[in-house]
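>>> Provided below are the primary sequence and the corresponding predicted coordinates.
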Amino acid sequence: MKPFFYALPLAALLVLPAIMAQAAPLPVTLARAPFGTTANGQAVERFTLASITGMRVQILTYGGTISAIEAPDRAGHVADVVLGFPTLAGYTGDSAQGGLFFGSTVGRVANRIAQGTFRLDGHTYHIPATEGTTALHGGRIGFDKHVWTVEGTTATAHDASVTLGLVSPDGDQGFPGTLSTHVTFTLNDRNELSLHYRATTDRPTIVNLTNHSYFNLGGEGSGSVENHVLRINADSYTPVDAHSIPLGTIAPVAGTPLDFRTPHRIGERLRDTTPQMMITHGYDQNWVVNARPASVPVLAARLVDPASGRTLDVLTTQPGLQVYTGNALDGRYTGPSGRTYRQTDGVALEAEHYPDSPNHPNFPGIELWPGQTYDETTIYRLGVEPEPRAHG
């Protein structure tokens, strides 16, 4: 019997390649689904970006949150490598308790502002304190506690994306100016998740945006990340006082437990008794990323799980990297795995400007003026390392 295409007319043969091309699977797909309703009746949606390489990312409109990043290990087994919750109630419940910001977009100003106070353009502003006398991650109702608006989705030959937006009115949490914020989450066929932040204002204000995902490359709920190997592309950091507020100085990491210029285990010096480690009860410091200024993302950190082979590169245009070993995780939260989260069960790699920047003129500024656009990008690149060869 002749192949079926011998029986096709010439016109059909001419369009057959186009039909076959249309039927080919897209390298990255995007799906949209409901994800519950908040207590005040706001509908929340979940977007799923999936690559043919095996990587899958879930984005929630609540908090502009990364709720899952699934990636294969060296054997091809896929696992979720960020901490989170299986339902909306987990995220809203966390928010009600003050929040540990699982996977959320943090703003209007990420990290700490001393006494919740700063001066800008001749005026003094006060932000509600959320950590003792400190304003942390944008005040009591930061960007992580809002339902963001879906501004659009795209799909190209090599990636797919969703853009979320949030308008923070003048005076929101004490910050001046109406701030319009947009975050575009893009997954490509090279296992890269890109977060592109943009913001504009109608009055002078301050802005510092980041994502607060907790990574565990062994898989969510698999236990401690102390055996993960971390390298940070930073020769210096910003020392803090007893309230985790920067002293205003830039200090070398050399000779301290914060020296990750060469890769080593997170747990290797985690329990060091130097004052900086005692203050933060683990790692919760800001590293000064090398190669500044950068108009394109540069490598800030590389995280490796030797057991699974999974790797994570963090590239960013931001000048700082806050590394946090989940020191406040105390067993009160349960993830999708059904296991509770405890200290060091995840590590946050928060690309951002330095803490308390408005109160330290020598730090890179976070002021945003009318007519300017805040524009920063962070990329999470997942990969795998082969299993080390035995020597004998």
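Looks like it arrived, so ask away.

>>> contacts and neighbour counts: CA atoms only from here.
Will do.

>>> what helix or strand does the residue lying closest to residue 185 once chain neighbours are set aside sit in?
Taking CA to CA, 6 or more residues apart in numbering, and ignoring the residues beside it in sequence, residue 185 has residue 195 as its nearest neighbour in space, at 4.9 Å. Of the helices and strands defined by DSSP states H and E, residue 195 is found in strand 192-201.

>>> what about the helix or strand just after that strand, distance to the chain center?
Beyond strand 192-201 in the direction of the C-terminus, DSSP H and E gives the next helix or strand as strand 205-206. Distance of strand 205-206 from its chain centroid, counting by CA atoms, centre = their mean, to the nearest Å, is 21 Å.

>>> Next secondary structure element downstream of strand 205-206?
Per DSSP H and E, the first helix or strand lying C-terminal to strand 205-206 is strand 210-211.

>>> Contacts for that following strand, please.
Outside strand 210-211, the residues within contact range by CA atoms under 8 Å, 6 or more residues apart in numbering are 103, 104, 105, 106, 107, 110, 350, 351, 352.

>>> ok, 6 Å please
The set of residues external to strand 210-211 that reach it, using CA atoms under 6 Å, 6 or more residues apart in numbering, is 104, 105, 106, 352.

>>> Out of these, which end up buried?
Buried residues within these, defined by neighbour count using 16 or more other CA atoms under 10 Å: 104, 105, 106, 352.

>>> ok, structure two:
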Amino acid sequence: MKKYHILIPSLASILLSAALYSCNPKAKESNTEQVQVDSASFNATIDGKTVKLYTLKNSTGVTASITNYGGRIVSLLVPDKNNALTDIVLGYAKIGSYQKKGEPFFGALIGRYGNRIAKGKFTLDGKAYQLQLNDGQNSLHGGDDGFFSKVWDAKQVDQKTLQLTYSSKDGEAGYPGKLDVAVTYTLLDDNALKIEYSAKTDKTTIVNLTNHAYFNLNGAGSPTILDHELSIAADSFTPVDSTLIPTGKLQAVAGGVFDFTKPTVIGKNINADDQQLKLGKGYDHNFVLNTHDSSKPVAVVKSKATGIGLEVYTTEPGLQFYSGNFLTGKDKDGKAGKSYPYRSAFCLETQHFPDAPNHTNFGSTVLKPGMTYQTTTTYKFLK
């Protein structure tokens, strides 16, 4: 049991402290009530390797907490319109909850292949491969043996930078080749979280890495994201079949329920009588981005309630917009004891297209020996 020493200050010192706090608008940024993660709850040994929680902090007080179990973003504290820090990503309060089978990939690094591959099958250099099936008849986010369940080697370079590395064995989850992966999280002073991915292989393979952060700009645990305003720089998306595998076609968004080319409230059309929305139980689709210029945002989200905005920048050609349709609120082990109900978060996963190895018109995800896979995604937060 911890022992606490209680100091009883004088009335004068209390009044002085209160006056200083009220005159300092940045004082709210250090409000410890907003910090909902106990780092000790993430100290563990998994698969014989040490797991812990790493904290990044920039010069403005923005804080990102990341565990090397699955490379997961556990907490992200950003200022709202009143300069109060708000945790805007969903996550659990302790490491054990992330190990539950069927947990929704909260904040995880995803690989080897983000999103779905039909029936877990693909052919490479004339050889057929069978992946683990963990989404009905399909493989999702690398299968049961995906990167989200691995203990990454971690090195905190400085207060703003965390480097994670993982070596995936040849044949892991059914994928060919030994794949050496490095991911660097950097918290920039303009309140942006930059994620840089790189990978090399000793045998021809396929790679599609992403991050599965669940955002709610009203604050993690708030009941809905349907009041958020979203825009996506995409004139088309990839429609899916009943198992959420792309059909191979590109469908224009203009004038339809998938048109986010102008800022649109997420809840405006989400319950419309549209076959694609019914198949996804809402939005769970890959958008074909108009630009690969990482200096321009490919998506912008805003919350009127908190004033917090999010801009997404990426070098990737696709963006999976997921509206939290499979969240149930049954979990009671969220941060600060919160649950995460239906459609209480959204994901914007930057990526190559789902099932691309089985669609020649979707662009290649092949990585060969001697090549380096490199991609960068940045989430920038505004108020």
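Here it is on my side, so go on. Just so you know, these numbers come straight off a predicted model, no measurement behind them.

>>> Which one of the contacts of strand 210-211 of the first structure is nearest to residue 277 of the first structure?
residue 352 (20.8 Å; CA to CA).

>>> In this structure that closest one contacts residue 318, no?
Yes - the pair formed by residue 352 of the first structure and residue 318 meets the contact definition of CA atoms under 6 Å, at 5.3 Å.

>>> will you turn the buried ones among the contacts of strand 210-211 of the first structure into TSV that also has distance to residue 336 of the first structure and secondary structure?
Compiled in TSV, those are given as follows (distance: CA to CA, whole Å; DSSP: H, G, I helix; E, B strand; the rest coil):
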residue	distance to residue 336 of the first structure	secondary structure
104	17	coil
105	20	strand
106	22	strand
352	28	strand
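
>>> Nearest to residue 225 of the first structure among the residues you listed?
Taking those together and measuring to residue 225 of the first structure by CA to CA, the closest member is residue 104, at 20.3 Å.

>>> aligned partner of that closest one in the second structure?
The alignment partner of residue 104 of the first structure in the second structure, by TM-score structural alignment, is residue 108.

>>> thought that match was touching residue 146?
No - under the criterion of CA under 6 Å, residue 108 of the second structure lies out of contact with residue 146, with a separation of 10.1 Å.

>>> Give me the distance between the counterpart of residue 86 of the first structure in the second structure and residue 40 of the second structure.
Using TM-score structural alignment as the criterion, the counterpart of residue 86 of the first structure in the second structure is residue 93. Applying CA to CA, to the nearest Å, the value for residue 93 of the second structure to residue 40 of the second structure is 10 Å.

>>> Tell me which of the two has more neighbours.
Counted by other CA atoms under 10 Å, residue 93 of the second structure and residue 40 do not tie: residue 93 has more neighbours, with 23 against 11.

>>> just the helices in the stretch 201-350 of the first structure please.
In the stretch 201-350 of the first structure, the helices defined using DSSP state H, counting those that start in this stretch lie at 275-280.

>>> Starting from residue 127 of the second structure, give me the distance back to the most centrally placed residue in the second structure.
Nearest to the mean C-alpha position of the second structure, counting by CA atoms, centre = their mean, stands residue 213 at 2.0 Å. Distance of residue 213 of the second structure to residue 127 of the second structure, given as CA to CA: 34 Å.

>>> ok, now which ones touch the closest residue to residue 258 of the second structure other than its chain neighbours?
On the basis of CA to CA, 6+ apart, the spatially nearest residue to residue 258 of the second structure that is not a chain neighbour turns out to be residue 237, at 7.9 Å. Counting by CA under 6 Å, 6+ apart, residue 237 of the second structure touches 250, 251, 286, 287, 288.

>>> Strands of the stretch 201-350 of the second structure, start to end?
Using DSSP state E, counting those that start in this stretch, the strands of the stretch 201-350 of the second structure run over 205-206, 210-212, 229-232, 234-238, 251-252, 264-265, 284-289, 299-302, 309-314, 318-322, 347-351.

>>> Can you say which of these is nearest to residue 18 of the second structure?
Ranking these by distance to residue 18 of the second structure, with CA to CA as the measure, places strand 309-314 first at 30.8 Å.

>>> Return the distance of that closest one from the chain's centre.
Distance of strand 309-314 of the second structure from the chain centroid (CA atoms, centre = their mean) equals 12 Å.

>>> In terms of secondary structure, what does that strand contact?
strand 299-302, strand 373-382 (3 or more CA pairs under 6 Å, 6 or more residues apart in numbering; DSSP states H and E).

>>> out of those strands, deepest packed?
Each of these was assessed for mean neighbour count using mean count of other CA atoms under 10 Å. The highest is strand 299-302, with a mean of 23.

>>> Packing partners of it?
In terms of contacts (3+ CA pairs under 6 Å, 6+ apart), strand 299-302 of the second structure is packed against strand 229-232, strand 309-314.

>>> ok, back up a step: in space, what's closest to the residue nearest to the centre of the second structure - neighbours in sequence excluded?
Counting by CA to CA, 6+ apart, residue 213 of the second structure lies nearest to residue 107, which is 3.8 Å off, once chain neighbours are set aside.

>>> Verify the stated contact: the one you found with residue 72.
Yes - taking CA under 6 Å as the contact criterion, residue 107 of the second structure and residue 72 are neighbours in contact, 4.6 Å apart.

>>> Would you reformat the helices and strands packed on strand 299-302 of the second structure as TSV and include distance to residue 338 of the second structure?
Compiled in TSV, these are given as follows (distance: least, CA to CA, whole Å):
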stretch	distance to residue 338 of the second structure
strand 229-232	24
strand 309-314	23
